[in-house]
Structures are given as C-alpha cells and as structure tokens.
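*Asks:* Here is a sequence with its predicted model. Questions after.
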Amino acid sequence: MASLVAVSGIRTATADTVPAPVSAAKSETRYFEGDYKVSLNLYSFNVNLNAWLKGRKGAPPIDTLQAIRFAKEAGFDAVDVTAYYIPGYDNNTMPTKPRDEIMQYAREIKELCRELGLEISGTGAQNDFADPDDAVRALDVERLKFWIDVAAEMGAPVMRVFSGVVPNDIDQLGWETIARNRIVPPLRELADYGAARGVRIGLQNHGDMTATADQTIQILRWVDSPNIGIIDDTGYFRPFRSTTGLGYDWYRDIAKVLPYSNNFQVKKKPAGAENDVLMDLDRLFTDVRLSAYRGYIPLELLWTKDEPTNPKGLTEPPYDQISEFLGKARASLARTKTEPFEAIDQSMGRYAASGELRGPAYAQLRNASAQAQHHFEHGRVDESVRKLRIFVQRLDATNRPSEISDNAQQTLSQQANALIRSLTDVFGPQGSAAG
C-alpha cells in the first residue's frame, strides 16, 4: 500500500500503520459470501439500564446482565457492553466505585457471556477531546485509560471513543487546528495505551468533529497508529455542523471509511433518529460485503423522546423492537450473501426457463452481465460499472413482449441499478477505491 498524504507538522501514516485502501484497478476484487456475527449494542436499552443504575423513573428497569441474557435469547452472536452500564461509570469523573469492584463486575460480564456462548464485540466510553479546557481533556484521557483496563479485563477487543462536540471557538481556530492540536494527541496516547493492554481504539463518527468520512479518516491519519480504527456509525454522517443527515450521501461516507473500520454501529435511520428515512439494509450490507470488512455487525436502536415507541412509554423494555430489527438485519444479511452478479444471472435463468426472457434480448443481456462480472473479478470496477450500464440500457431498449416481460425487465433493472449504486459507493464514481 502506498503511504498516505503528508501533512506539514504532523507525523504521516505509512503502509505499516494506518491501513490505506487499495485501488480496485490494481487488484482483484472479491465479494464476501460468508456470515457476519451480529451484536447487540446495549445502548438500545439505555433508558431501561439507566432506570436500574440511577433509579430514573418512566421506564421499566433492566440490569446489564439481564440485557446480556436477552441478547442470547433473541439470537444475537455478541454484545457491545458500553461502559455506561457498568456500576461506577461516570461521564465526567473518574469511577465512583472502587477499582476492584468494577473489575469484578467486568469479570462477571465476561463469565456470563462465556456461559451463554456470546462474544463481546466491544465497549465504549464518553469523552470530549475538542473541549478548549486542557484539564477536561486530560481527565478524559485518564478516565478512558481506566476503562481500557476494564475492556481488557472484560475481554472487549475494541474501545469506542469520540472526537468531541464542535467547540465554541471553532470559528476562531477552524476545524483543522482543533483536530490536530486537541483531538489527535490524546487519541494517539490512548492508541499506545490500548496496544499495551490488547485493546484496539475505535474513533466513532458522531456528527460532531467527525461529521464526515473525510474528517474521520483525516484524524485517523494524523494519529498515525496501527492500533486505532474507525467505528462506522451508519446514523451520523452529515455535513459538518449540520443537525441532520437529510440530503447527504451517507452511503458513500459509510463505504468510504470501511477500509479503516474496526467495528460498526448499524442504526435504523441513516439521517438521524429524528428523521423518518430508513436505512436500506440490502444496500448497506452489499457495500460491506464488497469491502474487506469482516468484523462484527453491532445493531443499535435509538428513539426520539416524542416517539410513541420510545421505551419510556412502554410497560416493558423494547424487546420486541430489538428482535424485529435483528430479524430485518439477519434477513438482509442472508439476501446479500449471494454475489450480486450471480443473483442477476440466477434471475435471468429463471425468466428464461419461464419464457419471460428469450431471443436476442436474452443473449445480449447475458453477454453484458458476463462481461461486467469478468471486469469486476479482475479489479476493473470502472469497466464493470460501464458494462452494467449497458446492461440497463439494453433492458430499457427491449420493449418487445415476445422477448421480455414487464416483470423481468423491472426486476433485472432493479438488480443491476442496485449493484451500480453499491460499486459506486465502495469504489467511487470512476471505479477507484474509496478513500
């Protein structure tokens, strides 16, 4: 892999540290048809867990071990045990309980997961490295080091951290100065500390100082450590300083950080919980399978306070909603296991057998599809996309009922256009690798 772009005054990442994506034009491309392990992020039970931890009213309580048992019963493969739900955690101070007591609880979590046959996909803690106060950032570093120790004790492979909210002096100093001078140094320190403890650091894009894929990747490059990656949060890519992702190409950003990702947060809504746009899971998971990502797929549900389905207004924790989302995710992962070119070929075969696709149209479409697949398998994604567009054009030009039915035409067009979108998501408009 080639070295990343040098930035004046900052160590530059090399092929031996932060992984850089490989150009599809220079390598073979493969589609992953295997299985991903699906994890439950316990933040999905946030109001219920806080009802237990903090005695908050308005939601039925559930404790962390109960939430883990539910994950097993629901059919998850793993859990993401956010540190918020370990007694003694505090967002702003060092732990409020003795170290030994917290470590004992971490061991209980680890042992319960072992007994249940669940894996621990990760954990996370809150921080704000963009805060102008040096003392606040220094305390956050020490806090996160403690919770990295807990992650190691618990057996969590990744510690999720944040960049920080956009500070009041952003207009005065600018994004780059704040990112390089405030955010990068503590992330580098934590990456080094985590490496010594066997815990990788995951920087989560969160609509703040890491609102876009480019911002998140740039910070990663400045940190320049092999022990830090990106938590690919599908619900928080948006224009910098925007309160919503509506109108933004979030699929492109989700795909763009895939070569750097060491974990995920899959949300129901890509533009933010306050909007009604739902994630196209088939497009998302096709993009993931086109990439080299082979890690966990953690799911996280969020609600706005006024939603009728908000757990605060329910008589029991949101078991049914979580199970429903898991079912949809598993169904999509199963659908997308079939390599897209093979899926198109299978559709053409079915329509040919039923007489809905025949004559010159069948031969021309099979030829265009085969050429597109050949180019893809040999790393020529731009040529593959071009051939797929020819495939769609021929579909549109074939209007003789004797050669193709409306149903066949519509289905094949949808399949081909979906593949074009995913190839463009992952490899860029011209077929070059994202990044």
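*Replies:* Structure's in. What do you need? Residues are numbered from 1 along each chain as shown.
*Asks:* contacts and neighbour counts: CA atoms only from here.
*Replies:* Noted.
*Asks:* For A71, give me its contacts.
*Replies:* L40, D77, A78, V79 (Cα atoms under 8 Å, 6 or more residues apart in numbering).
*Asks:* Just the closest of these to A191, please.
*Replies:* Compare each of these with A191 using Cα to Cα and the shortest gap goes to V79, at 22.5 Å.
*Asks:* number of nearby residues for the closest one?
*Replies:* Other residues near V79 number 27, with proximity taken as other Cα atoms under 10 Å.
*Asks:* returning to that earlier point: just give me the closest of the contacts of A71 to A408.
*Replies:* Closest approach to A408 among the contacts of A71 (Cα to Cα): D77, at 37.4 Å.
*Asks:* quick one: the closest one and A135, what's the gap?
*Replies:* Taking Cα to Cα, to the nearest Å as the measure, D77 falls 40 Å from A135.
*Asks:* dropping in the other structure now:
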Amino acid sequence: MLFRYPNKKDGVHMFSFSISTWSMRQSLGPLRWTIWNEETKNQEIREEWKPQELELTDLPMEAKQNGLSYLEVCHFQIPSTDASYLAELRASFESASIGFLTLLVDYGDISSPDNIRRESDIAYLCGWIEAAAKAGATAVRVVAGEQPADDAAAIARSCSALKQLALYGAERGVRVVTENFRPLTATLSSWSTIMNNVGSIVPTIIDFGNFQPSEKANGISHGASMAHSIHAKPNYLPDGSVDANELAIMLRILKDRGCNVPLSIIADKGETRWDQIDAIKSLISVL
C-alpha cells in the first residue's frame, strides 16, 4: 500500500510541500560524493567544497518556518552516519514537527553486470537504509541503475535488487523507493518496465526534469498512481522566469490522476536559499 497524505480541504486538491536538500546545496557545506573505485573494488568519498551557512540539523526548523511539511535529504549532505549524529538529526525533525520524507541516496549501480560491484553497492545501500531508520526517515530512494535503458538483463538485475532492498527496508521500518533518474530509467519504457515488475512494494519518485520532453506528460500520468513524492523541477524561460504554463500542465495531470503525495520543490536559481523556493511554492499554490 502506498503512503497517502491528508492534503484535501473541502474537496479541493491541495499539495503539501517539501524540498530536496539539493535546492540548498549552496548553504549546507561540502558535498560528499560517493564513487566506485575500480582498482580497489570499493566505494570511496570525494568531497566538493560548498559554503556552510546552515547546519543540516537546523534546516528542519527553518523549513517548517517557511511553510514546508516534509524534507528530502541527499545522502551526500549528511556529514556523519554515527549513531549519535543520526539521533541528533532525528531529534531536529521531531522538534520542528516536520516529516523526514526521504533519504535520497544518489550512488549505486544495482543493475551492474559486475557481480562484485553490484553486491558491494547493495551492501552499501543497506547501510543507508539502516542510517535512515536511525534518523527517522520514512523512505530511502535507491537509483535503479546506471546501465543503458535498453539493456533487458540490467533491468532484470535491478528489479531483483530493488525487491531485495525493499524487504531489507521493511524489516527496519523504512520504505525503499526508486525514481526516473539516471540511465536505466531514462526512457518511459524502461522505467515503466521496472515499476510494473516490482509492483507496489517499491513506489517511485516522479521527477519532472528527468523525462525526455516528448515523454514527460505520459510519464507523469503513468507514474501518478505509484508515486511516493514529486520532484517539481520547473523549466525556465529565456528571461529566467518559471515556465508557469508548462508547470500548470504537469500539476493538472497529477490532480486529474488523484495524486496527492508531497511536492518537493527543486530550485536552481535565486538570490537567497529561500526566495526561489518560495516563489515556486506560491506559483504552484495558485495554479
């Protein structure tokens, strides 16, 4: 059964709002990217400097004050997986009365034909599921795979691993979800094949910005009934403003399909960390 969120008032469809911490990447300090080292056959971390204007543990309260109901947190912005830090992070969400919707793990190729790589990445993802449980996250987003979208064997490997990870998560009270994100799910055909195979045990994030333009409307419509959250990344017009007409079309599809999961605003512009997020949220509220 998919999570459903109470966001209808007097019969009118209303969206609850979230952000991905990707929208805060200029404020939360270093980005700790995970990569695969082919020589050592293991994961390693490469750090990219970013300014530290805000501690991650201070973000839930700030987000609540800015009208959000949930947060989705990128794994590479979590500075530590020590139990003490994860407990502190959990407490920051609880004290702010805001939901830790998803821990977004941006690394892993569970579709790899390399058995060592695939099994190592599955174990790595299990570690993040454990971290999510300690931090109080509802779900962990797992990348379906980095192999080409037309690779049927890779799709089969991905589906098997997603089911394995979903069971691991369920035993720890964490939902495993995936997304139309990265090469294996680059087409509506490959993404829908995976989603149809894994069924309701692995819902999906729908990212507006990751569809091929010709498949965007059909992709949103297809995924609406399986959605865990929506990554509402708008297109921008040449003058830098949000393409409100296209955004309205995407939101209408969700409304018509009865999709009432949280909208995570993905913002790439703005003078401060909140002005563009607030502008997109205000626009969505009137569309």
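*Replies:* Structure's in. What do you need? Quick caveat: nothing in here was measured; it's all calculated off a predicted structure.
*Asks:* List the TM-score for the superposed pair.
*Replies:* Here the TM-score of the superposed chains, computed with TM-score structural alignment, normalised by the length of the second structure as the reference length, equals 0.80; 263 aligned residues with a Cα RMSD of 3.0 Å.
*Asks:* More neighbours: D77 and A135 of the first structure, which one.
*Replies:* Counting neighbours by other Cα under 10 Å for D77 of the first structure and for A135 shows that D77 has the greater number, 21 against 10.
*Asks:* So what touches the helix or strand containing R330 of the first structure?
*Replies:* Taking DSSP states H and E as the definition, one finds R330 of the first structure inside helix 319-335. Counting contacts by Cα under 8 Å, 6+ apart, the residues outside helix 319-335 of the first structure that touch it are D35, Y36, S44, F70, A74, F76, K268, L281, D282, F285, L299, L301.
*Asks:* can you tell me which residue in the first structure aligns to I206 of the second structure?
*Replies:* For I206 of the second structure, the equivalent position in the first structure is taken to be D232, counting by TM-score structural alignment.
*Asks:* residues touching the closest residue in space to its match that isn't next to it in sequence, list them.
*Replies:* Across the structure, with Cα to Cα, 6 or more residues apart in numbering as the measure, the residue nearest D232 of the first structure apart from its sequence neighbours is F264 (4.6 Å). Residues counted as contacts of F264 of the first structure (Cα under 8 Å, 6+ apart) are I231, D232, D233, T234, Y296, I297, P298.
*Asks:* So F264 of the first structure: helix, strand or coil?
*Replies:* Per DSSP: H, G, I helix; E, B strand; the rest coil, the secondary structure class of F264 of the first structure is strand.
*Asks:* The second structure: which residue goes with that one?
*Replies:* F264 of the first structure maps onto I230 of the second structure when the alignment is built from TM-score structural alignment.
*Asks:* What's the separation between its match and K216 of the second structure?
*Replies:* For I230 of the second structure, the distance to K216 of the second structure (Cα to Cα) stands at 13 Å.
*Asks:* For D280 of the first structure, give its distance to S291 of the first structure.
*Replies:* 17 Å.
*Asks:* out of these two, which sits in the busier spot?
*Replies:* When D280 of the first structure and S291 are compared for neighbours, S291 comes out ahead with 23 against 13, by other Cα under 10 Å.
*Asks:* Okay, helices next: where are they in the stretch 51-200 of the second structure?
*Replies:* Listed in chain order, the helices of the stretch 51-200 of the second structure (DSSP state H, counting those that start in this stretch) span 59-65, 83-96, 115-135, 152-170, 188-198.
*Asks:* What separation do you get for L125 of the second structure and I98 of the second structure?
*Replies:* When Cα to Cα is the yardstick, L125 of the second structure and I98 of the second structure sit 25 Å from each other.
*Asks:* Neighbour count: those two, which is higher?
*Replies:* Counted by other Cα under 10 Å, L125 of the second structure and I98 do not tie: L125 has more neighbours, with 21 against 18.
*Asks:* Which residue in the first structure occupies the aligned position of the more buried one?
*Replies:* Looking across to the first structure (by TM-score structural alignment), L125 of the second structure lines up with L144.
*Asks:* Check the spacing between the most centrally placed residue in the second structure and Q77 of the second structure real quick.
*Replies:* Centre of the second structure computed as the mean C-alpha position; nearest residue by Cα atoms, centre = their mean is L104, 4.9 Å away. Between L104 of the second structure and Q77 of the second structure the distance, using Cα to Cα, works out to 10 Å.
*Asks:* Please name the nearest non-neighbouring residue to the match of L125 of the second structure.
*Replies:* Nearest in space to L144 of the first structure, with sequence neighbours left out and distances taken as Cα to Cα, 6+ apart, is A125 at 6.9 Å.
*Asks:* dump the residue contacts of that neighbour.
*Replies:* Counting by Cα under 8 Å, 6+ apart, A125 of the first structure makes contact with T82, A83, Y84, N91, L144, W147, M159, R160, V161.
*Asks:* Compute the number of surrounding residues for F32 of the first structure.
*Replies:* 19.
*Asks:* nope, E383 of the first structure is what I meant
*Replies:* Other residues within reach of E383 of the first structure by the criterion other Cα under 10 Å amount to 19.
*Asks:* looking at this, it is in a helix?
*Replies:* Yes. Residue assignment for E383 of the first structure, taken from three-state DSSP, places it within a helix.
*Asks:* For it, what is the corresponding residue in the second structure?
*Replies:* Under the alignment (TM-score structural alignment), E383 of the first structure maps onto nothing in the second structure.
*Asks:* E383 of the first structure against H375, yeah?
*Replies:* Yes. Between E383 of the first structure and H375 a contact is recorded at 6.1 Å, counting by Cα atoms under 8 Å.
*Asks:* Q371 of the first structure versus the closest residue in space to R252 of the first structure that isn't next to it in sequence, what's the distance?
*Replies:* Closest residue to R252 of the first structure in three dimensions, ignoring its sequence neighbours and counting by Cα to Cα, 6+ apart: D425, at 4.7 Å. Here the distance between D425 of the first structure and Q371 of the first structure works out to 21 Å (Cα to Cα).
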